[in-house]
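Student: Provided below for reference: sequence and predicted model.
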Amino acid sequence: MDDPIESLAGAIADAERVVALTGAGVSTASGIPSFRGEGGIWEQFDQRDFHYRRFNADPGGFWRDRLDLRDAFYGDSEVEPNGAHHALAELEREGYLEAVVTQNVDGLHAAAGSETVVELHGTNREAECVECGRRLPAETAFERAAEGELPPRCEGCGGVLKPAVVLFGESMPDEPTIRAHELAGRSDLFLAVGSSLQVQPAAGLPARAQRSGATLAVVNLEATPLSDRADYDLRADVTELLPALVEALE
């Protein structure tokens, strides 16, 4: 029986357009907890406190709770990219991977060196003004909130600052969603990594790729709704499997 990693490596080498989709499972090894499931962030916090309606109605209270969420999310340590992030960046550098589409908001793909990253849900490394759209490092906004500026405001126009992520109840931004569907539709190998494939619109991307004739590879510790339809269904730790995949391609 063929080694599944060697087989998948061969399929990647033969493909013209490989696109990866990543979920929370790629970042948990960097110390970032998942949002859902046992031990997830939403067991500690009420999702309604971070709804877009709450932000509009009580931006000061939203930011106060957001400080607590940030502490739970990151803790006291600086998070760093792990082997999975570095492996995907290496696949791109070597010309095997066209782009990474991610459900994550931690910015670790870019930190690892990936250059073409589509962040479906935005990034928590920046804050944006709801009035003029100006962006600044999130840490600056959080520091001002921690010092009592609730909510922190734009120094340019005075508008309220908002974390540059998609909040519950907020519309998905058109540009990354359209870009992700375009990438999935023209891929000939779609690699879904560390995602439960249960949250839209990301969950629809592998099926979109398959409808266009792409080979589908799913790498996740647990089964996903598409595991029985995937051409490759590898139940493995992504921080171990992806570096092994890079090595198999050398």
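Tutor: Ah, there it is.
Student: rest of the way, CA atoms for contacts and neighbours
Tutor: Noted.
Student: Burial check on residue 70, number of neighbours?
Tutor: 12 (other Cα atoms under 10 Å).
Student: Helix or strand: which one has it?
Tutor: In this assignment (DSSP states H and E), residue 70 forms part of helix 59-74.
Student: Check which residues of that helix are buried.
Tutor: 59, 60, 62, 63, 64, 66, 69, 73 (16 or more other Cα atoms under 10 Å).
Student: What are the boundaries of the helices in this structure?
Tutor: Secondary structure of the chain by DSSP state H: the helices cover 4-14, 52-57, 59-74, 83-93, 108-112, 138-146, 174-186, 205-211, 238-249.
Student: Could you dump those into CSV and include distance to residue 198?
Tutor: Listed next are the helices of the chain as CSV, based on distance: least, Cα to Cα, whole Å:
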stretch, distance to residue 198
helix 4-14, 24
helix 52-57, 21
helix 59-74, 21
helix 83-93, 21
helix 108-112, 21
helix 138-146, 28
helix 174-186, 16
helix 205-211, 11
helix 238-249, 18
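Student: Okay, one more to line up with it:
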Amino acid sequence: MRKRLVVLTGAGISAESGIATFRDADGLWEGHDVMEVASPQGWRKNPALVLNFYNERRKNAHEVKPNAGHLALAGLEKDFDVRIITQNVDDLHERAGSSNVIHLHGKLFESRSTLDPKLVYPMKGWELNLGDTCERGSQLRPNIVWFGEPVPMMEKAIEEALSADIFLIAGTSLVVYPAAGLVHYVPEEVPIFVVDPRMPDLPRRPNLHLYEENASTGVPKVAEELLQNYK
């Protein structure tokens, strides 16, 4: 029986492919206060600004490619039962070939009804505009979990953390909750591998393996270690 490898990824792994992050720029996301473009208040205040912001994010995401970190995780599916929990809204894990991905903060290439959150639609292109409506006539919004909104996939993510045989953290500072709390659900006997150039603050525990480098180089090294010693 293949071991279950549960992976938590954050903005760092996508940044290496060319996707902008806001936490590296004093809370500004390409010139915008994050609360203007990623909160229910921002949406109510200026929906056109929010829609345009995510249109630009989609356009950017179309132009970039998965990096060696994404590809290494997809390759591990040959030998492990890989479950990826990502804080990222892009589709780079899926494009790299990963088949089991939980998006904690929503999906960039989906829209959803402002009237009924169960009405979710895949997006083929990159534009979502004022006047684009769901089947019930309500304006569509990005299917993104904004600040102050519940994280509907969190329970599923906790289940995965509890069931891990190996846990890997890549490209996240572990400061955004509730996602950062997932590490506390990993059973103590389970080895944890952490890949980040700026090592996050972690609880002391046995079986902790630290790789202080970028995901594109560190994740392939972890993959090699897992294939040699943990299959």
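Tutor: Okay, I see it. Model, not experiment: these values are computed from the prediction.
Student: before we move on, the earlier item: how about the helices of the first structure, which one is nearest residue 168 of the first structure?
Tutor: Across the helices of the first structure, residue 168 of the first structure has its closest neighbour in helix 52-57 (5.8 Å, Cα to Cα).
Student: sorry, back to before: wait, which of the helices of the first structure is closest to residue 220 of the first structure?
Tutor: Nearest of these (Cα to Cα): helix 238-249, 6.9 Å.
Student: what's the burial count for the closest residue in space to residue 53 of the second structure that isn't next to it in sequence?
Tutor: Of all residues not flanking residue 53 of the second structure in the chain, residue 37 sits nearest, at 6.9 Å (Cα to Cα, 6 or more residues apart in numbering). Residue 37 of the second structure has 24 neighbours, counted by other Cα under 10 Å.
Student: Hmm, residue 37 of the second structure is touching residue 45, no?
Tutor: No. Counting by Cα atoms under 8 Å, residue 37 of the second structure stays clear of residue 45, with 9.8 Å between them.
Student: quick one: contacts for the residue nearest to residue 53 of the second structure?
Tutor: 43, 49, 50, 53 (Cα atoms under 8 Å, 6 or more residues apart in numbering).
Student: Distance to residue 221 of the second structure for the residues you listed - can I get that in JSON lines?
Tutor: Shown next, in JSON lines, are the contacts of residue 37 of the second structure (distance: Cα to Cα, whole Å):
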{"residue": "43", "distance to residue 221 of the second structure": "42"}
{"residue": "49", "distance to residue 221 of the second structure": "41"}
{"residue": "50", "distance to residue 221 of the second structure": "39"}
{"residue": "53", "distance to residue 221 of the second structure": "35"}
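Student: which of the residues you listed sit farthest apart?
Tutor: 43 and 53 (11.1 Å).
Student: Against residue 5 of the first structure, how distant is the closest residue to residue 41 of the first structure other than its chain neighbours?
Tutor: Distances taken as Cα to Cα, 6+ apart put residue 35 closest to residue 41 of the first structure, at 4.5 Å, once the chain neighbours are dropped. To residue 5 of the first structure, residue 35 of the first structure is 29 Å away according to Cα to Cα, to the nearest Å.
Student: Which of those two has more residues huddled nearby?
Tutor: Legend: neighbour count by other Cα under 10 Å for residue 35 of the first structure and residue 5, higher for residue 5 (19 against 15).
Student: wait, what's in contact with the nearest residue to that one once chain neighbours are set aside?
Tutor: In space, and not counting its chain neighbours, residue 5 of the first structure is closest to residue 245: 6.0 Å by Cα to Cα, 6+ apart. Listed by Cα under 8 Å, 6+ apart, the contact partners of residue 245 of the first structure are 5, 6, 8, 9.
Student: For the residues you listed, pick the one with the most neighbours.
Tutor: Result: residue 8 is most packed of those (other Cα under 10 Å), 22 neighbours.
Student: what's the spacing between the spatially closest residue to it that is not a sequence neighbour and residue 214 of the first structure?
Tutor: Of all residues not flanking residue 8 of the first structure in the chain, residue 232 sits nearest, at 7.4 Å (Cα to Cα, 6+ apart). Separation of residue 232 of the first structure from residue 214 of the first structure (Cα to Cα): 12 Å.
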